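Colleague: I need the structure of the sequence given here:
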Amino acid sequence: MGVSHIEHIGIAVNSLEEAIPYYEKVLGLKCYAIEEVADQKVKTAFFKVGDTKIELLESTDPQGPIGKFIEKKGQGIHHLAFAVDNVNEALTQASENGIQLIDQTARKGAEGLNIGFLHPKSTLGVLTEFCSEK
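Modeller: Predicted coordinates:
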């Protein structure tokens, strides 16, 4: 599978406009990108902490995955993303090890990365994402 590091930690927020100042003013981080991922019904903001990123996720549709997450659980950590060599290979390996997949194959995510999610029912309750550049 080739996990190299934690690519990012996804955090669901009600509003990027309200959340970004906390990360910039209190934690001293710099928001380096804001991007909308229309097919995931989300707007994202990124911060770098060493080799790891923090991805804030604001829903653009209450019926989207982040909107539903916030409605059910409130703001907070949504997922943990691992950098892998190849998302499709990582998904195949996870499936072969009995892990339930949300994505059967890679799809495009923020920052142009290929992404794929594992279902939290088979990952000890943690929504897990694989990310790769290919």
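Colleague: all contacts plus neighbour counts: C-alpha atoms, from now on.
Modeller: Will do.
Colleague: got the buried residues for the strand or helix carrying residue 44?
Modeller: Taking DSSP states H and E as the definition, residue 44 sits inside strand 42-49. When burial is assessed from 16 or more other C-alpha atoms under 10 Å, strand 42-49 yields the following buried residues: 42, 43, 44, 45, 46, 47.
Colleague: and this one, please, so the two structures can be compared:
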Amino acid sequence: MEERRGFATAIDHVGIAVPDLDAAIAFHREHFGLEVAHEEVNEEQGVREAMLRAPGDDGTGAAVQLLAPLTPESTIAKFIGRSGPGLQQLAYRVSDVDAASAELRARGLRLLYDVPKRGTANSRVNFVHPKDAGGVLVELVEPAAEH
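Modeller: Below is the predicted model:
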């Protein structure tokens, strides 16, 4: 049996950059039946965001995260300006973002932050540089204890 080298416990969410959060929520609600499970403003990340889930999801399934810029200088605004609205990231759930970050650095990957930052609902997050992950921005998410 091959030794398990990974530490991701689940796909946590996919992030979609949108210019208008309310319009995007309405679109996903109307066309796909998704429900808002959580909404917040994250000043540090420069976004207004919402986590959407399928009806009846108890919070253990993968979510769709909609990210709208708070300012024209935010990372999400720059992403939209460069690439247009659309898929911005893939997030893996981990039990210990510090350990996951250290292991990935030891494997030669670059992470965006020296220490994790606060993410959605007080989670702790870090990101693998897209140039080291096949062009995909990969987020590592350690959910807050209350989630």
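Colleague: tell me which two in the buried residues of strand 42-49 of the first structure are the farthest apart.
Modeller: Between any two of the buried residues of strand 42-49 of the first structure, the greatest separation by C-alpha to C-alpha is 16.4 Å, found for 42 and 47.
Colleague: tell me where the second structure has helices.
Modeller: Counting by DSSP state H, the second structure has helices at residues 21-32, 75-83, 97-106.
Colleague: dump those helices into CSV; add mean neighbour count and distance to residue 61 of the second structure as well.
Modeller: Supplementary listing: the helices of the second structure in CSV, determined by neighbours: other C-alpha atoms under 10 Å; distance: least, C-alpha to C-alpha, whole Å:
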stretch, mean neighbour count, distance to residue 61 of the second structure
helix 21-32, 14, 16
helix 75-83, 16, 24
helix 97-106, 16, 19
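Colleague: nearest to residue 128 of the second structure, of those?
Modeller: Across these, residue 128 of the second structure has its closest neighbour in helix 97-106 (8.3 Å, C-alpha to C-alpha).
Colleague: okay, the closest one sits on what stretch of the first structure?
Modeller: Matched against the first structure by TM-score structural alignment, helix 97-106 of the second structure falls on residues 87-96.
Colleague: what does stretch 29-43 of the second structure give?
Modeller: Aligned using TM-score structural alignment, stretch 29-43 of the second structure spans residues 24-38 in the first structure.
Colleague: tell me how far the ends of the matching stretch are from each other?
Modeller: Distances were taken as C-alpha to C-alpha, to the nearest Å; on that basis the terminal residues of stretch 24-38 of the first structure are 25 Å apart.
Colleague: can you report how many residues lie near the counterpart of residue 118 of the first structure in the second structure?
Modeller: In the second structure, residue 118 of the first structure lines up with residue 128, judged by TM-score structural alignment. A count of neighbours around residue 128 of the second structure, defined by other C-alpha atoms under 10 Å, yields 20.
Colleague: run a quick neighbour tally on the closest residue to residue 128 of the second structure other than its chain neighbours.
Modeller: Counting by C-alpha to C-alpha, 6 or more residues apart in numbering, residue 111 is the residue found nearest to residue 128 of the second structure once chain neighbours are left out, at 4.5 Å. The local packing of residue 111 of the second structure (other C-alpha under 10 Å) involves 21 other residues.
Colleague: next one: residue 125 of the second structure
Modeller: Residue 125 of the second structure is flanked by 25 other residues according to other C-alpha under 10 Å.
Colleague: can I assume it is in contact with residue 117?
Modeller: Yes - the criterion here is C-alpha atoms under 8 Å, and residue 125 of the second structure meets it with residue 117 at 5.4 Å.
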